[in-house]
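Novice: Here is a sequence together with a model predicted from it:
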Amino acid sequence: MRHIINLIGPPVSGKSTIIRELKTLLPVYHVLAINDFRRRQEETTPDRETTAWNQLWLEALKSEYCIIESTGTSPHLGMILDRLWRAPGTNILTVALKATPRIRRQREEQRRWSDYQQLPHYEAPSGRPWRPVSGMSIAISVDTGKLLPAQTAALLFEQLPADFLE
């Protein structure tokens, strides 16, 4: 069986931070962050964006346990989840992380002062509210501004179905 945690949320909602904490609880899970696949591309074009998503999909097919990290707004995500869902023995659980606009602004300001490099991508136009790909069923939703990252990861871990735990 293949188990995929599709972890989505708007930029600066804490996805990478929560995943770091989750990895201590779920060490067998391989993290597939779309930004890692984007960084491998030599240039930022719509074709390279498609290539990055295809590479993520191929890695997910090889993995028995993985966490896919993205904003959840790309139509590419909907397509690869559909393809993965059709693969025999695949379970997909979507987790949405949310944070208030105030918390996200604070985190964005912290990023400005760090060496964080935001990658350009072709998902949602800036200035619009965050909305995941339509038709995506969200099983778990957590506000990351209310708990510490380790507490949020523990809460998510407790809510995972038993078959997602090794």
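Specialist: Great, that's in hand.
Novice: going forward, measure contacts and count neighbours with C-alpha atoms only.
Specialist: OK.
Novice: which parts of the helix or strand where Q106 lies are buried?
Specialist: In this structure, Q106 sits in helix 101-113 according to DSSP states H and E. Neighbour-count burial for helix 101-113, counted by 16 or more other Cα atoms under 10 Å, picks out 103-104, 108.
Novice: Where do the strands of the protein begin and end?
Specialist: Counting by DSSP state E, residue ranges of the strands within the chain are 2-8, 30-33, 65-70, 90-98, 140-143.
Novice: next up, a second structure to put side by side with the first:
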Amino acid sequence: MNKIFSLIIIFSFFSCAGNAQKKSDKAKTYKISKTDAQWKKELTEQQYYVLRQAGTERPHSSELNKIKTPGTFVCAACKTPLYETKHKFISGTGWPSFDRAVKGNVELDVDYKIGYARTELKCNTCGGHLGHSFDDGPQETTGKRHCINGVALEFIPKQK
């Protein structure tokens, strides 16, 4: 009886290791695709860490937190327009926060890097990691908070 019970436990353990954590064999192809060497040459060390390795910058370290001037925040890697100042808000988290992105320019993905599922935000043109989306944004608008690494963005003021 103990042998059967042991076999059942061992079988259960291996069956749980199935496909839940496996990624699809098909990696998404982005409009702008470069080698790691090309990205390393074009980006700063911190930009590469965040955009290409899904890192996170220190909170309160981005000058973009202070920007209130009308304009557009673009991807630091490929210059795709991602966010507008009019959708920016102070979240108190230490990272630039927006309640929505420029339609079609930010991809939502899922990551499990810290042990549970989070909604990851990526540039839809180059696949650069931007940050994460949470459901604790302004309730009077979308209720979303796009928590973005400032180093992943560049700001272009609106022309008068």
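Specialist: It's in. No experiment lies behind these values; they were computed from the predicted model shown.
Novice: Work out the TM-score between the chains.
Specialist: The TM-score (TM-score structural alignment, normalised by the length of structure 2) is 0.23; 71 aligned residues with a Cα RMSD of 5.7 Å.
Novice: hang on, the earlier thing: now the strands of structure 1 in CSV, with distance to G78 of structure 1 and mean neighbour count?
Specialist: Formatted as CSV, the strands of structure 1 follow (distance: least, Cα to Cα, whole Å; neighbours: other Cα atoms under 10 Å):
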stretch, distance to G78 of structure 1, mean neighbour count
strand 2-8, 11, 22
strand 30-33, 15, 19
strand 65-70, 11, 22
strand 90-98, 12, 20
strand 140-143, 18, 15
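Novice: Please convert those to a markdown table, extending it with distance to E158 of structure 1.
Specialist: Shown next, in a markdown table, are these (distance: least, Cα to Cα, whole Å):
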| stretch | distance to E158 of structure 1 |
| --- | --- |
| strand 2-8 | 14 |
| strand 30-33 | 19 |
| strand 65-70 | 16 |
| strand 90-98 | 13 |
| strand 140-143 | 11 |
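Novice: Which one of the ones you listed lies nearest to T152 of structure 1?
Specialist: Closest to T152 of structure 1 of these, according to Cα to Cα: strand 140-143, at 7.6 Å.
Novice: Show me what that closest one packs onto, helices and strands only.
Specialist: Counting by 3 or more Cα pairs under 8 Å, 6 or more residues apart in numbering; DSSP states H and E, the packing neighbours recorded for strand 140-143 of structure 1 are strand 90-98, helix 149-159.
Novice: Give me the residues contacting that strand.
Specialist: 94-100, 152, 156, 159 (Cα atoms under 8 Å, 6 or more residues apart in numbering).
Novice: Out of those, the closest to W57 of structure 1 would be?
Specialist: The closest of the contacts of strand 140-143 of structure 1 to W57 of structure 1 turns out to be T94 (Cα to Cα; 15.7 Å).
Novice: In contact with the closest residue to the closest one other than its chain neighbours, which residues?
Specialist: Leaving aside its sequence neighbours, T94 of structure 1 sits nearest to N6 (Cα to Cα, 6 or more residues apart in numbering; 4.5 Å). Neighbour list for N6 of structure 1: 67-69, 92-95 [criterion: Cα under 8 Å, 6+ apart].
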